[in-house]
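In: quick one: sequence plus predicted model below, questions after.
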Amino acid sequence: MVICVTKGLSNLFPIYTKHLKLPRFIHSSRASLFTTGNMMNAKPPNVLIYSNVESIQQELVSFLRTVLAVNEYTVYPVTKHQVKARTWPESTNLFLVHGAVESDLAEEFLDFFLHGGKLMSVCSNLQSFVLSCKEWKADNLPQNALQRDAATSGKKFVTTLRDTQGATREAQFDELFWEKTNNSPSVVSLTDLKTGGKAVFSEIAFADSPNSSNLTSNTKSNLDFFRDLLKSQFGIKINLAIPPNVPAYANGYFLGNSRRKLHFLSQTVNPVKSGDLSLMFCKDLTDCLEPSSTMQPVLVHETPEDFDTVEYYNHLKSSHIGQLVIYLPVATSAMTIISHAELCHGFVIIPRQQTSGVGRSKNQWLSPKGCAMFSLQMHVPLNSPFGQRLPLIQHLVAVAVVRGIRGIANCDKLDIRLKWPNDIYANRVVKIGGLIINSRFDSDQAVVNIGCGLNVNNSSPTGCIDDLIREFNAKNNTNYPCLRIEQTLALIFNEIERLYDAIQCGEVDMQHLYDLYYENWLHQDIPVTMKDAKGSEMSGIVTGIDEYGYLLVKTDNIAQPFTVHPDGNSFDMMKGLIIPKYF
């Protein structure tokens, strides 16, 4: 029987803040970080997977990406180093652990659970650091050898744990499933009664045999079992269809006035090649080939039914940016398309949905309906103010996104701000948007491609601007309307061009952009912790950004601020990380 939580856990867990291996923004506890009143759910969408066997880890990633609800979660494999770096706790919805873990990793996982996190342990020795169980050996038995039954009369009791500060914590213990063959519990759970953290320990393997790495070939019964565990124990949203339904590719639409479109087509070889994809401009449906991941027909003289072109162009006041648009009901990745295509300055691709959205460092980019997404190509002369400071363009676009939203009637009252280097946050804690940027050089100019996703109408996976408006209406007895994506995009493009042209033409200097950026960002004078190449930790204060957009941090021991740049590892889309620039 499961008898007790191991005593002396205060020795197992070092002090929480001493786990830092990479610098990170100092923040409050997990429980308070995601408290936003009635506004949004605000749960982060990241699901992380650790296994000491790489092949099994990859199969688990594939398994979860199949069973988790589409456009609700991002699934990442993590390494031992990344676990110990502690860059992930505040940005993780669920952590799944498989196989053998060492004591230092066990400390990190259990600390996450005790601070309100969701933890699932599958055929791992992780439970041995918490639970004492003579019969439960976690033998990684094949599922078809287990006769599992729901433990309707299983043991339930409150037991004692100690958190990283050595404080006593109470947790509810529950036997969920019982294994008849070995006459022992096969799935148990612990719930921290203070933080609500949930840990589930399962002896049941995902594979049909102990040595199998083909985890997605389980029987329907076994697949349903784990889907039910994720849903019932953690509240994870699950795909109703396995494999998940993928939206069908459809014809795109070339938007703009006739003169602009004809001029572009006269200068363009049709089809436009973008990597493996061909953009085929068609006069009518008779010219169109079947849409696919490699063929994208684009109708030149038609307009879409689900994008109001009249509203869009009524609000668009720019001369170039956003005037020519390819609208795609379904795209693989608009950013991938525009990054490999030769277009013109200001050309925009607007997808309604994406099947393979990509963020920084090839991270997953969730693309649900209701998210305003665009990919913009800008041609920047190298001898111009922005040509000499290309990294500042991402800050220009970020500022323009926030100012474009606040330019909508009554939206100036919403708390929407910038998190360095490329995220949009609501109420200071909820990520509702982000940017990705890349560039290449072509003779005397840089071709800069910017991708942006902004949650406008979609409350999932984290929250959206409409949620902010509804919350404001409820608190102030107002009746402000929700946003239209067409108007929102047009006002953002207006603001991008206004700021870009003003600086490029010398109407204002670059300091104007810095002033606007500081008015709208989250980080002025906040404390950070850095670690240099020798392992020494330093504390400092954020003072601003430098001439190339990198973060400036002032320490007491050094007269001049340090320059730091964005973290380049697999957690680019996660909570506020910085790494010192020593090269």
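Out: Yep, it's here.
In: use CA for all of it now, contacts and neighbours both
Out: Fine.
In: now do the SS call for the nearest residue to Tyr312 once chain neighbours are set aside.
Out: Nearest residue to Tyr312 in three dimensions, chain neighbours excluded: Glu486, at 4.8 Å (C-alpha to C-alpha, 6 or more residues apart in numbering). Of the three states, Glu486 takes helix according to DSSP: H, G, I helix; E, B strand; the rest coil.
In: for Ala31, which non-adjacent residue is closest in space?
Out: Ala31's closest residue in space is Gly116 (C-alpha to C-alpha, 6+ apart), at 6.4 Å.
In: count residues in the vicinity of the residue nearest to Tyr312, would you?
Out: 19 (other C-alpha atoms under 10 Å).
In: Leu262 now?
Out: 13.
In: got another, please set it beside the one above:
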Amino acid sequence: MSSKPPNILVYSEVEPVRLELISTLQRTLEPDRYTVYPLSAEQVRGRAWPDSTAALIVHGRLETSLAEVFADYFLNGGKLLGVCSDVAGLFDCGEVGDVTRVTKHLRDLRGEDHEVQVEVIAREDTSRTVSMKAVDELKTWGRAISTQIEFVPFEDNKQNLEIFKHVLSTELGIKFKTSHHEEALCYQSAFLVGSEEVKRSFLSGLSIPNKLKINPRKTSQPNSSTITSKPPTSAV
């Protein structure tokens, strides 16, 4: 079994949007839990990516053939966030009045039928038009969120960043950094065995402040040393 973290993939034909989504995810996701990659149209069609993917983020206009592959990923258990994307059209149920939840039957690329439930989860405050809906595959547990909120650029609207993270975490189960991760970063003492010259050379390359204590022993073994490291204010 591979120990490689699962992927979060980003597809957008708009390069600035794609790059900002990727950099934002890399900066805010829980450390060491995911690997974030861009996804090209060629890779989408190759379909080698679904099994190792924790979530897929799709932005903007799509060719029908690509939208169908993304929908197939969701129908077979994948987690998908569509942002102002044509993929939302595949889940259109012709909403009427105040109806917020409907059931629909879709077919995947292998011709298998799937029953999905479409639920409106957010509307515009004034116009009451749908701004976000959730689609659940009732057997495979696939889940897709479709939103018309244009999150990017995040620096112009910090609230959009918080909504983006909230949707991915609450609706799709993606883990983000919390203040706990910063507080929990605490290094313990460690032992090095070797000559003092080698040990000092090793420690000089560390970016974390550290303190070396030489503990001479009356044995045939080289001196052992205790390294005490604690970020970022420990004594040197």
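Out: Right, received. Where do you want to start? Remember, predicted model here, so these are calculated numbers, not experimental data.
In: tm score of chain vs chain?
Out: The TM-score (TM-score structural alignment, normalised by the length of the second structure) is 0.76; 223 aligned residues with a C-alpha RMSD of 3.8 Å.
In: give the aligned equivalent of the residue nearest to Ala31 of the first structure in the second structure.
Out: If you follow Gly116 of the first structure across to the second structure using TM-score structural alignment, you land on Gly77.
In: contacts only, for that match.
Out: Gly77 of the second structure is in contact with Glu137, Thr140, Trp141, Gly142, Arg143, counting by C-alpha atoms under 8 Å, 6 or more residues apart in numbering.
In: quick one on the thing from earlier: surely the residue nearest to Tyr312 of the first structure touches Val310?
Out: No: assessed by C-alpha atoms under 8 Å, Glu486 of the first structure is found out of contact with Val310, at 9.0 Å.
In: follow-up on the earlier one: helix, strand, or coil at the residue nearest to Ala31 of the first structure?
Out: coil.
In: which one among the contacts of Gly77 of the second structure gets closest to Ser52 of the second structure?
Out: Gly142 (14.6 Å; C-alpha to C-alpha).
In: the closest one: neighbour count?
Out: Gly142 of the second structure is flanked by 21 other residues according to other C-alpha under 10 Å.
In: one more: Leu203 of the second structure?
Out: The burial count for Leu203 of the second structure: 15, using other C-alpha under 10 Å.
In: hang on, it in a strand?
Out: No: counting by three-state DSSP, Leu203 of the second structure is not found in a strand; it is helix.
In: can you pull the contacts of it?
Out: Leu203 of the second structure is in contact with Asn210, counting by C-alpha under 8 Å, 6+ apart.
In: remind me, longest strand of the second structure?
Out: strand 113-123 (DSSP state E).
In: average offset between that one and the first structure?
Out: Taken over the aligned residues, the distance from strand 113-123 of the second structure to the first structure averages 0.8 Å (mean C-alpha distance after the TM-score superposition for the first structure).
In: what range in the first structure does the longest helix anywhere in the second structure sit on?
Out: The longest helix of the second structure (DSSP state H) is helix 15-28. Using TM-score structural alignment, helix 15-28 of the second structure corresponds to residues 54-67 of the first structure.
In: how big's the offset between that stretch and the second structure?
Out: Looks like 1.8 Å for stretch 54-67 of the first structure (mean C-alpha distance after the TM-score superposition for the first structure).
In: list the buried residues for that stretch?
Out: Going by neighbour count (16 or more other C-alpha atoms under 10 Å), the buried part of stretch 54-67 of the first structure is Ile56, Gln57, Gln58, Glu59, Leu60, Val61, Phe63, Leu64, Arg65, Thr66, Val67.
In: equivalent analysis for stretch 141-149 of the second structure, please.
Out: Going by 16+ other C-alpha under 10 Å, stretch 141-149 of the second structure has these buried residues: Gly142, Arg143, Ala144, Ile145, Ser146, Thr147.
In: so where is that stretch in the first structure?
Out: Against the first structure, stretch 141-149 of the second structure falls on residues 196-204 (TM-score structural alignment).
In: start to end distance for the matching stretch?
Out: 24 Å (C-alpha to C-alpha, to the nearest Å).
In: wait, a strand at Val310 of the first structure?
Out: No: using three-state DSSP, the secondary structure at Val310 of the first structure is helix, not a strand.
In: burial count for it?
Out: Neighbour number of Val310 of the first structure under other C-alpha under 10 Å is 10.
In: helices of the second structure, residue ranges please.
Out: 15-28, 41-46, 64-75, 158-166, 172, 179-183, 196-204.
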